[in-house]
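In: fold the following, please.
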Amino acid sequence: MTEQTLGAPDRDVVLLERVAEVSANLRREVEKRIVGQHHVVEGLLTALLANGHALLVGVPGLAKTLLVSTVAEALDLEFSRVQFTPDLMPTDITGTEVIEEDRSTGRRVFRFVKGPIFANIVLADEINRTPPKTQAALLQAMQERAVTAAGQTYKLDAPFFVLATQNPIEQEGTYPLPEAQLDRFMMELRIGYPSREEEEQIAMTTTGDDRPTVSSVVTASELVELQHLVRRVPVAPSLVAYAVRLVRATRPDDAEAPALTRQYASWGAGPRASQYLVLGAKARAAARGDALPSLDDVRAVAPAVLAHRVVLNFEAEADGRTTRDVIAELIENSRSWT
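Out: So this is what the prediction gives:
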């Protein structure tokens, strides 16, 4: 790789190589505890490098929580876990004020006790099991990396990620996430069942007395530096135009919307999806040490970026079409644009 390829100083060339090294090391450390699920690990890595949040959707027992905690351990980041329940209150997440008495003066003062949101990686476990008012406690933190309590705003330490899990098959006693909150997640990552060989390996390796030790591959400060490097990765105007056109193709009221979208979609993705497609392409390219993202990088991240932002209508449900099906067909049709 040359400086001319990156179009940046020597320091950026070194950092780009470091991104590829960290990415490879992170995959290796995660594989010590997680069998398979390579596309989910890749998606998490892309979101982390792009400084985005991720929603992990899968049935119970697929190691969603273990995956997140292992990633946090490998990244040497402060990790907190919040088990979302119907009785959880917003202050249980953000923190609350308590009264303290100064023993020397007898004066009572309020002191803010920080909640679990004040960490580098926050696991929001089963996020759809808590009412909307508690889910909303994450909105400011996810968008602005800050928390406002009792009229005072507290900045969250960087890096900051919300990695949420959700069970797609159990809907009793759950509260669907509002569209505004879904849009704050960069990616929705679907975790499926392992293959037969993978499940045999899981049963073999997890029923013994040994627990693999995960080593740290990068510090918090260095990860922030790598995230800034990802943003400096240049992209061609044609790639940005392609990403924007793909997002606009999901909107049924757009003048250039394809027939597929007009038939099956009620709502399409917003501008944040265009931003995340470009950022995701940059992060994916940087993770392999490449300074120039390609259209294939956009197409690779598009399903996870668009899946939770497109709402299908009743006709799609009647025809047995899923959001992922429609998006996959849109991506395939978009190949003719270039």
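
In: okay, CA-based contacts and neighbour counts for the rest of this
Out: Will do.

In: so where do the strands sit in the stretch 201-338 of the chain?
Out: Assigned strands in the stretch 201-338 of the chain, in chain order: 265-267, 311-312 (criterion: DSSP state E, counting those that start in this stretch).

In: I meant the stretch 51-200 of the chain, not that one.
Out: 53-57, 79-83, 95-101, 108-114, 121-125, 146-149, 152-155, 161-166, 185-190.

In: CSV for these, including mean neighbour count and distance to residue 2?
Out: Supplementary listing: those in CSV, determined by neighbours: other Cα atoms under 10 Å; distance: least, Cα to Cα, whole Å:
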stretch, mean neighbour count, distance to residue 2
strand 53-57, 23, 32
strand 79-83, 17, 37
strand 95-101, 13, 48
strand 108-114, 13, 46
strand 121-125, 24, 34
strand 146-149, 18, 39
strand 152-155, 12, 38
strand 161-166, 24, 32
strand 185-190, 25, 31
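
In: this one next, for a side-by-side:
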Amino acid sequence: MSSSSAPLPATDEADVALLREVPKLYARLQGELSKRIVGQEEVLRHLFLGLLAQGHCLMIGVPGLAKTLIVKTLSEAIDLSFNRIQFTPDLMPSDVTGSEIIEENDHGKREFRFIAGPVFTQLLLADEINRAPAKTQSALLEAMQERRVTVAGRTRDLPAPFFVLATQNPIEQEGTYPLPEAQLDRFLFCLHVGYPTAADEVRILQSTTGAPPAALEKVCTAETLLGLQRAVRRVHVPASVAEYAVRLVHATRPNNALAPASVKRCVQWGAGPRASQALALGAKAAAALDGRLNCAAEDVAAAANIVLRHRLILNYRAEADNLTADVIIADLLKAVKA
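Out: So this is what the prediction gives:
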């Protein structure tokens, strides 16, 4: 993988210094998270990449795999405010964004007062997001895209940084409301949370049935994270790497000449331009995490699964052939060379 230590023309010294600290910062973060989280190293790395890239993440995994614990622990270690919303079929949009109530002021006059909803936080866990109806799911759309909400005709900004981490249960689909493609596209990454290994499960058993978990030290503040996010945006993407990312996304579209046979047969709709942007942002964050100021084609390829798997709309042939999005992405990576 290529690397460079030369400062970028458009990057000032402060941003370069911040980027140089990213690997050390993540090593410290890993040390703190390991006090409560056993295993799941890949998920933790991808979540941190999402934070650096200012993107939201969708986590898919069966119950009991510590998805909620991971998010809460992350918020403590990075000193972010944290709220959790348990999505249910009777959840209303106002339960997410907040609402206005009428109350009497000190002078005995009635006036409206805004009660902020749980979305007004820096790290929001949307637990089992597909259990709420579309009207409530859409309450998050503006927040995720614009980082603000509109209630009673007034727009209010959300705290910065703002990061939504939503979970989905791949089983128990009865009574759920699948996320529309427009909302899925708002998630930068889609992460699969798998079962722990036998050794990790023994460690989980021992650590959770004994003494209370250890207190965490703050690795960085919200202000430091905002600086890191700004610096990561300025990591250089060479023209050849940008072209590779775009060719990968074009190859997900069945009618494109670059599409491999599995895409033409099993994909109904491919990824849009937002996927190219997500590949570039994921590559920038990965380069920063490796201590580099330029990203390489390998960074783009490494981000392909988490960026594309929720953006490919598969047809009935994929289900009949038992093909997943990850299998098709593997074909893409073989067919489209850097």
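
In: for burial, what's the neighbour tally of residue 38 of structure 1?
Out: Residue neighbour count, defined by other Cα atoms under 10 Å, stands at 14 for residue 38 of structure 1.

In: what's the counterpart of it in structure 2?
Out: Matched across to structure 2, residue 38 of structure 1 falls on residue 41, judged by TM-score structural alignment.

In: one more: residue 250 of structure 1?
Out: Taking TM-score structural alignment as the criterion, the aligned counterpart of residue 250 of structure 1 in structure 2 is residue 252.

In: again, but for residue 78 of structure 1
Out: For residue 78 of structure 1, the aligned position in structure 2 is occupied by residue 81, per TM-score structural alignment.

In: can you check residue 203 of structure 1 too?
Out: Under the alignment (TM-score structural alignment), residue 203 of structure 1 pairs with residue 205 in structure 2.

In: and what of residue 130 of structure 1?
Out: For residue 130 of structure 1, the residue aligned by TM-score structural alignment is residue 132.

In: how near is that match to residue 179 of structure 2?
Out: Plainly put, residue 132 of structure 2 is 10 Å away from residue 179 of structure 2 if you go by Cα to Cα, to the nearest Å.

In: same check, this time on residue 333 of structure 2
Out: Per Cα to Cα, residue 333 of structure 2 is found 27 Å from residue 179 of structure 2.

In: list the contacts for the match of residue 203 of structure 1?
Out: Contacts were defined as Cα atoms under 8 Å, 6 or more residues apart in numbering; by that measure residue 205 of structure 2 touches no other residue.

In: repeat for residue 330 of structure 1
Out: By Cα under 8 Å, 6+ apart, the contact set of residue 330 of structure 1 is 246, 249, 260.

In: at 6 Å what do you get?
Out: Not one residue lies near residue 330 of structure 1 by Cα atoms under 6 Å, 6 or more residues apart in numbering.

In: cool, and residue 132 of structure 2?
Out: 87, 88, 89.

In: do the same with residue 126 of structure 1
Out: Taking Cα under 6 Å, 6+ apart as the definition of contact, the neighbours of residue 126 of structure 1 are 84, 165, 166.

In: can you find the partner of the second one in structure 2?
Out: Same thing as residue 165 of structure 1. For residue 165 of structure 1, the aligned position in structure 2 is occupied by residue 167, per TM-score structural alignment.

In: surely its match and residue 127 touch.
Out: Yes. With contacts counted by Cα atoms under 6 Å, residue 167 of structure 2 reaches residue 127, the gap being 5.1 Å.

In: by how much does the longest helix anywhere in structure 1 deviate from structure 2 on average?
Out: Ordering each helix of structure 1 by length in residues (DSSP state H) puts helix 10-30 first. With the two structures superposed, helix 10-30 of structure 1 lies on average 1.7 Å from its match in structure 2, counting by mean Cα distance after the TM-score superposition for structure 1.

In: contacts for that helix?
Out: With Cα under 6 Å, 6+ apart as the test, helix 10-30 of structure 1 has contacts from 214, 287, 288, 289.

In: turn those residues into TSV, including distance to residue 106 of structure 1 and neighbour count.
Out: Supplementary listing: the contacts of helix 10-30 of structure 1 in TSV, determined by distance: Cα to Cα, whole Å; neighbours: other Cα atoms under 10 Å:
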residue	distance to residue 106 of structure 1	neighbour count
214	48	20
287	57	24
288	60	17
289	61	20
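
In: quick check, nearest of these to residue 46 of structure 1?
Out: Checking those against residue 46 of structure 1 with Cα to Cα, the nearest one is residue 287 at 7.7 Å.

In: how near is the closest one to residue 159 of structure 1?
Out: When Cα to Cα is the yardstick, residue 287 of structure 1 and residue 159 of structure 1 sit 17 Å from each other.

In: hang on, residue 229 of structure 2 packs against residue 55?
Out: No. Distance between residue 229 of structure 2 and residue 55: 10.1 Å, which falls outside the contact criterion (Cα under 6 Å).

In: could you pull up the residues touching residue 123 of structure 1?
Out: Residues in contact with residue 123 of structure 1, defined by Cα under 6 Å, 6+ apart, are 81, 163, 164.

In: any idea how far the second one is from residue 57 of structure 1?
Out: Read that as residue 163 of structure 1. With the distance defined as Cα to Cα, residue 163 of structure 1 ends up 11 Å from residue 57 of structure 1.

In: stretch 8-19 of structure 2: which residues count as buried?
Out: Using 16 or more other Cα atoms under 10 Å as the burial criterion, the residues of stretch 8-19 of structure 2 that qualify are 8, 15, 16, 18, 19.

In: in these, find the pair that's most separated.
Out: The widest separation within the buried residues of stretch 8-19 of structure 2 (Cα to Cα) is 13.3 Å, between 8 and 18.

In: rewinding a little: make CSV out of the strands of the stretch 201-338 of structure 1 and add mean neighbour count and distance to residue 29 of structure 1.
Out: Shown next, in CSV, are those (neighbours: other Cα under 10 Å; distance: least, Cα to Cα, whole Å):
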stretch, mean neighbour count, distance to residue 29 of structure 1
strand 265-267, 19, 39
strand 311-312, 19, 36
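
In: reformat those strands as CSV; add distance to residue 239 of structure 1.
Out: Written out in CSV, the entries for the strands of the stretch 201-338 of structure 1 read as follows (distance: least, Cα to Cα, whole Å):
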stretch, distance to residue 239 of structure 1
strand 265-267, 24
strand 311-312, 25
